[in-house]
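> sequence unavailable; structure follows:
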């Protein structure tokens, strides 16, 4: 499981303290107001920014002190973070070999990942030749080929139209179930993940205010403060 206990970060303008347990193989959706600390939490788990204090473990392994590349995770941002001078194949290939010395079997894996996100035959296109949604799907393909047991997603599909967003979320869920991944995803449209998420956490003011099954967390009769997010 992912264990976050008394995880603290202090910035001049913002202080955060997180407690959250995500069972192994579960999909946990983070919801809450913009600026409430969802991205800060994901970055802390990934190893970006200031080093926190407290407990951060995945699968029993302590993560604090490990460089981002040493952590058993992949992260997908709202900003797809592609290199504009590289092709789609090369951008995805960075998830396998950062030196891009790709072998035939690597290229086959990349082609398969691109096909799975609906971009078959687009290996040679550069980001400038792709739409915003296509660029985000290239970034998702890169996360898929990394094949790490923990996947973090920071509003990755917010710019997609509802139908494509639903398709990409369904794909993430299918891959999670196939590979036994643990997924933590921040999202502003919680209704998209209610049918598939085992856990939902409301994050505000740098805290996990509440965490429960999605149907319970979004029940305004139980948590009136969540009514705007129903």
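Received it, and whenever you're ready, just let me know what you need. Keep in mind that this is a model prediction, so the values were computed, not measured. Numbers count the residues shown, from 1 in each chain.

> drop to CA atoms for contacts and neighbour counts, all remaining ones
Will do.

> spatially central residue for the protein, please.
Central residue check for the chain by C-alpha atoms, centre = their mean: the C-alpha nearest the mean position is that of residue 153, 1.4 Å away.

> residues contacting that residue?
Taking C-alpha atoms under 8 Å, 6 or more residues apart in numbering as the contact definition, residue 153 lies against 42, 75-78, 183-186.

> go on, residue 165?
157-158.

> in what helix or strand does it lie?
If you go by DSSP states H and E, residue 165 is part of helix 162-179.

> give the next helix or strand downstream of that helix.
The element immediately downstream of helix 162-179 (helix or strand, assigned by DSSP H and E) is strand 182-186.

> show residues contacting the helix or strand just after that next one.
Proceeding C-terminally, strand 182-186 gives way to strand 199-204 as the next helix or strand, assigned by DSSP H and E. With C-alpha under 8 Å, 6+ apart as the contact definition, strand 199-204 has outside contacts at 22, 26-33, 35-38, 208-214, 217.

> could you flag which of those residues are buried?
In these, burial by neighbour count holds for 22, 26-32, 36-38, 208, 211, 214, 217, counting by 16 or more other C-alpha atoms under 10 Å.

> can you count the residues close to the nearest residue to residue 66 once chain neighbours are set aside?
The spatially closest residue to residue 66, leaving aside those adjacent along the chain, is residue 47, at 7.2 Å (C-alpha to C-alpha, 6 or more residues apart in numbering). Other residues within reach of residue 47 by the criterion other C-alpha atoms under 10 Å amount to 20.

> likewise for residue 225?
12.

> so how far is residue 10 from it?
Using C-alpha to C-alpha, to the nearest Å, one obtains 26 Å as the distance from residue 225 to residue 10.

> re the thing from before, which members of the buried ones among the contacts of strand 199-204 define the maximum pairwise distance?
Farthest apart among the buried ones among the contacts of strand 199-204 by C-alpha to C-alpha are 26 and 36. That separation is 22.8 Å.

> the structure to be compared is supplied as follows:
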């Protein structure tokens, strides 16, 4: 269980407050207007942005001041963060060892992750030789190989076409269910929320609201959410 206790994130004149509990194994969609602070919320949870106030608690342990690598989570960005000079397998291996000095067991985990995302035949290729969907799969394999209990996704499939984005969302959901991880995903698309989310975190007006059931919230949105959805 992840708990944000009376947290305040401050960046210049921008302030975002959040107080919520996220349960393990749930899929959360983070939605709200552009500039509301959705990515800022994820960056603070991951430790890329320090808190101005409050605490972040993971399973009873205070991780407020923990460096990003020491937190029980990994983050997948929109640009996939693949290194063009490394092979697909090496890019995935970076999730295990920054120096790429992988043991036989490590290499086995890389192979398993590539198998699970359907890229076993592309392990020796460089990212430039892959399609956009294959690059997203490679980035997802790097997340898988880390085996962290929380996976944060900042619009990772926004650049893909609708059909391919849906394929990636379905793959991500299948893998999340299989590995029992918690997903927290920023998205602008209500259809993505309906497709993958159990709960919704609505960010607006300087507040990241506590999660609410996705179906109920989208079927009967409050006025501020109705204005956002259009």
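Arrived safely, thanks for sending. Every value quoted in this text rests on a predicted model; they were computed, and no experiment measured them.

> TM-score, when you put one on top of the other?
Once the chains are overlaid, their TM-score stands at 0.91 when taken by TM-score structural alignment, normalised by the length of the first structure; 229 aligned residues with a C-alpha RMSD of 1.8 Å.

> show me what contacts residue 169 of the second structure?
For residue 169 of the second structure, the contact set (C-alpha under 8 Å, 6+ apart) comprises 192, 195-196.

> re earlier: chain center to the helix holding residue 165 of the first structure, what's the gap?
Taking C-alpha atoms, centre = their mean, to the nearest Å, one finds the center of helix 162-179 of the first structure at 12 Å from the center of the full chain.

> just to revisit the earlier point, quick one: which of the contacts of strand 199-204 of the first structure sit in strands?
Secondary structure of the contacts of strand 199-204 of the first structure is defined by DSSP state E; positions in strands are 22, 27-31, 208-212.

> rebuild those residues as TSV, extending it with distance to residue 200 of the first structure.
As requested, these are exported to TSV (distance: C-alpha to C-alpha, whole Å):
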residue	distance to residue 200 of the first structure
22	10
27	8
28	5
29	5
30	6
31	7
208	10
209	11
210	8
211	6
212	6
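
> and those residues, which is closest to residue 98 of the first structure?
Of all those, residue 98 of the first structure sits closest to residue 27, with 28.0 Å by C-alpha to C-alpha.

> all helices of the second structure, in order?
With helices called from DSSP state H, the second structure shows them at 38-46, 88-93, 104-116, 132-146, 162-179, 190-196, 214-219, 223-229.

> okay, the angle between the third one and helix 162-179?
For helix 104-116 of the second structure against helix 162-179, the angle between stretch directions is 130 degrees (axes from the mean of the first three to the mean of the last three C-alpha atoms, to 10 degrees).

> for helix 104-116 of the second structure, which outside residues touch it?
Contacts to helix 104-116 of the second structure, defined as C-alpha under 8 Å, 6+ apart, come from residues 89, 92-93, 96, 120, 123, 138, 141-142, 144-145.

> just put those residues in TSV and tack on distance to residue 159 of the second structure.
Supplementary listing: those in TSV, determined by distance: C-alpha to C-alpha, whole Å:
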residue	distance to residue 159 of the second structure
89	23
92	21
93	24
96	27
120	24
123	23
138	15
141	18
142	19
144	21
145	24
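
> what's the most distant pair in the residues you listed?
The two members of these with the most space between them (C-alpha to C-alpha) are 96 and 120, at 17.7 Å.

> the residue nearest to the centre of the first structure maps to what in the second structure?
In the second structure, the residue matched to residue 153 of the first structure (TM-score structural alignment) is residue 153.

> what about its match, distance to residue 50 of the second structure?
According to C-alpha to C-alpha, residue 153 of the second structure and residue 50 of the second structure sit 19 Å apart.

> repeat that for residue 62 of the second structure.
When C-alpha to C-alpha is applied, the distance between residue 62 of the second structure and residue 50 of the second structure equals 14 Å.

> again, but for residue 94 of the second structure
With C-alpha to C-alpha as the criterion, residue 94 of the second structure and residue 50 of the second structure are 25 Å apart.

> and if you look at residue 163 of the second structure?
With distances taken as C-alpha to C-alpha, residue 163 of the second structure is found 37 Å from residue 50 of the second structure.

> re the thing from before, Throw the contacts of helix 104-116 of the second structure into JSON lines and include neighbour count and distance to residue 130 of the second structure, thanks.
Output for the contacts of helix 104-116 of the second structure, formatted as JSON lines (neighbours: other C-alpha atoms under 10 Å; distance: C-alpha to C-alpha, whole Å):
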{"residue": "89", "neighbour count": "23", "distance to residue 130 of the second structure": "13"}
{"residue": "92", "neighbour count": "29", "distance to residue 130 of the second structure": "14"}
{"residue": "93", "neighbour count": "25", "distance to residue 130 of the second structure": "17"}
{"residue": "96", "neighbour count": "21", "distance to residue 130 of the second structure": "22"}
{"residue": "120", "neighbour count": "16", "distance to residue 130 of the second structure": "13"}
{"residue": "123", "neighbour count": "19", "distance to residue 130 of the second structure": "11"}
{"residue": "138", "neighbour count": "27", "distance to residue 130 of the second structure": "9"}
{"residue": "141", "neighbour count": "28", "distance to residue 130 of the second structure": "14"}
{"residue": "142", "neighbour count": "26", "distance to residue 130 of the second structure": "15"}
{"residue": "144", "neighbour count": "26", "distance to residue 130 of the second structure": "19"}
{"residue": "145", "neighbour count": "21", "distance to residue 130 of the second structure": "20"}
